[in-house]
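K.L.:
need a 3D model of the following:
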Amino acid sequence: MDVDQENVSATLTVAAPAAKVFAVLADPTTHCAIDGTGWVQRAVDRAPLTEAGQVFRMGMYHPGHPNGNYQVANQVQVIDPPRAISWLTGEEKDDGHLEFGGWFWRYDLAPLGPSETEVTLTYDWSAVPQSIREYLQFPPFGPEHLSHSLHHLAELVSGT
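P.N.:
Next comes the predicted model:
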């Protein structure tokens, strides 16, 4: 686990080819099973992630959220199969306008051979404005979250 002032990352070697790992990450319906916090509840948009700018929404739950249940809108920033995928997380306003808080998730995949992939998961909040930092703590989860997520991903791609 590597923690910087503005981001946190974790790396794990996964017993699966990079293309298989990438396919799981590009499928929003798997994100609930991958999530290490238990906050991700379901994929609202179920289409595979295929291009930068694509938006996918997730149903969430957090006991500290004013509504408990809420929805996030994610916008794909990087999609480079089978090497990298990332998205900004934000919300959709009542008028349909998307608003992002300045944090993003990124997975970098490095093939280690035909059946192993080194996966690095990074959560970066370097672009979060001070106005948001006044009421949200970053990162909003413990450091074990990224490791748990990578282990969940490893279990999912290996079928165990």
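K.L.:
only C-alpha atoms from now on, for both contacts and neighbour counts.
P.N.:
Fine.
K.L.:
so how far is stretch 119-131 from its chain's centroid?
P.N.:
Stretch 119-131 sits 11 Å away from the centroid of its parent chain (C-alpha atoms, centre = their mean, to the nearest Å).
K.L.:
and stretch 70-88, by the same measure?
P.N.:
7 Å.
K.L.:
what's the helix or strand for the residue positioned nearest the centre of the chain?
P.N.:
Central residue check for the chain by C-alpha atoms, centre = their mean: the C-alpha nearest the mean position is that of Trp105, 4.4 Å away. Per DSSP states H and E, Trp105 falls inside strand 98-113.
K.L.:
sort out which residues of that strand are buried, please.
P.N.:
Buried residues in strand 98-113, defined by neighbour count with 16 or more other C-alpha atoms under 10 Å: Leu98, Phe100, Gly101, Trp103, Phe104, Trp105, Arg106, Tyr107, Asp108, Leu109, Ala110, Pro111.
K.L.:
want to throw those into JSON lines with distance to Tyr135?
P.N.:
Formatted as JSON lines, the buried residues of strand 98-113 follow (distance: C-alpha to C-alpha, whole Å):
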{"residue": "Leu98", "distance to Tyr135": "20"}
{"residue": "Phe100", "distance to Tyr135": "15"}
{"residue": "Gly101", "distance to Tyr135": "12"}
{"residue": "Trp103", "distance to Tyr135": "15"}
{"residue": "Phe104", "distance to Tyr135": "18"}
{"residue": "Trp105", "distance to Tyr135": "20"}
{"residue": "Arg106", "distance to Tyr135": "24"}
{"residue": "Tyr107", "distance to Tyr135": "27"}
{"residue": "Asp108", "distance to Tyr135": "30"}
{"residue": "Leu109", "distance to Tyr135": "33"}
{"residue": "Ala110", "distance to Tyr135": "36"}
{"residue": "Pro111", "distance to Tyr135": "40"}
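K.L.:
run this one through as well so I can compare:
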Amino acid sequence: MDQERVSATLTVAVPAARVFAVLADPTAHAAIDGTGWVQEAADRAPLTEAGQIFRMDMYHPGHPDGDYRVVNKVHMFDPPRTIGWLTGTEKGDGRLEFGGWIWRYDLEPLGPSETEVTLTYDWSAVPQFIRDRGIQFPPFGPDHLINSLRHLAELVSGR
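P.N.:
Next up is the predicted model:
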């Protein structure tokens, strides 16, 4: 872990294209999530390009509303190597506001049926006014990333 980024890596016995396809399916994200906060995809269409918006229904006991929705904007889309998104909120007037943190998956094929997957959470672009609210970064425990990768491995291998 560096100052404003944390990563975890896991090798899965599945081709990179299969891993990428699961990551590009918002309906799979609740099963992948290592915190249990992601509940379900509000937008169910597969992710197909940078700039695409998708929403997720969430729950966190420490959130003022408990149940809430995040909006994500695909930031990186390079099949089958990289996929990532910015997370934020949708304002009452329809404006989207992103907090400056990015979820990114990098896939490195190690052969025809094995892939090294690195999950990175990067909060280096979080503006000072958000940091001044007292939000802790990262907002999850140290096991979250590896738990997410283990869930992804189970999902892509059909276990």
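K.L.:
still on that earlier bit, the next helix or strand after the strand holding Trp105 of the first structure vs the second structure, average offset?
P.N.:
Once the chain leaves strand 98-113 of the first structure, the next helix or strand it forms, by DSSP H and E, is strand 116-124. Following the fit onto the second structure, the mean deviation recorded for strand 116-124 of the first structure is 0.2 Å by mean C-alpha distance after the TM-score superposition for the first structure.
K.L.:
follow-up on the earlier one: show me what the residue nearest to the centre of the first structure lines up with in the second structure.
P.N.:
Using TM-score structural alignment as the criterion, Trp105 of the first structure maps onto Trp103 of the second structure.
K.L.:
cool, Arg83 of the first structure as well?
P.N.:
With TM-score structural alignment as the criterion, Arg83 of the first structure matches Arg81.
K.L.:
name the helix or strand for the nearest residue to Phe98 of the second structure once chain neighbours are set aside, please.
P.N.:
Spatial nearest neighbour of Phe98 of the second structure, excluding adjacent residues (C-alpha to C-alpha, 6 or more residues apart in numbering): Gly88 at 3.9 Å. If you go by DSSP H and E, Gly88 of the second structure is part of strand 82-90.
K.L.:
after superposition, how close is that strand to the first structure?
P.N.:
Relative to the first structure, strand 82-90 of the second structure is 0.3 Å off (mean C-alpha distance after the TM-score superposition for the first structure).
K.L.:
what lies in contact with that strand?
P.N.:
With contacts defined as C-alpha atoms under 8 Å, 6 or more residues apart in numbering, strand 82-90 of the second structure is touched by 20, 23-24, 69-77, 96-107.
K.L.:
how many neighbours does Gly159 of the first structure have?
P.N.:
Gly159 of the first structure: 8 surrounding residues under other C-alpha atoms under 10 Å.
K.L.:
Val44 of the first structure versus that one, what's the distance?
P.N.:
Between Gly159 of the first structure and Val44 of the first structure the distance is 24 Å, computed by C-alpha to C-alpha, to the nearest Å.
K.L.:
for Ser149 of the first structure, same thing?
P.N.:
According to C-alpha to C-alpha, Ser149 of the first structure stands 20 Å off from Val44 of the first structure.
K.L.:
and the two? Which one has more around it.
P.N.:
Ser149 (21 against 16).
K.L.:
and the helices in the first structure?
P.N.:
Ranges of helices within the first structure are 18-25, 31-34, 130-133, 144-158, based on DSSP state H.
K.L.:
by contact count, what packs against the second one?
P.N.:
Packing contacts for helix 31-34 of the first structure, counted by 3 or more C-alpha pairs under 8 Å, 6 or more residues apart in numbering; DSSP states H and E, involve strand 40-43, helix 144-158.
K.L.:
format these as JSON lines; extra columns: distance to Ser115 of the first structure.
P.N.:
Shown next, in JSON lines, are those (distance: least, C-alpha to C-alpha, whole Å):
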{"stretch": "strand 40-43", "distance to Ser115 of the first structure": "28"}
{"stretch": "helix 144-158", "distance to Ser115 of the first structure": "10"}
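K.L.:
what about the ones you listed, which gets the closest to Ala33 of the first structure?
P.N.:
helix 144-158 (6.8 Å; C-alpha to C-alpha).
K.L.:
for that closest one, buried residues please.
P.N.:
By 16+ other C-alpha under 10 Å, the buried positions in helix 144-158 of the first structure come out as His145, Leu146, Ser147, His148, Ser149, Leu150, His151, His152, Leu153, Ala154, Leu156, Val157.
K.L.:
thank you, goodbye.
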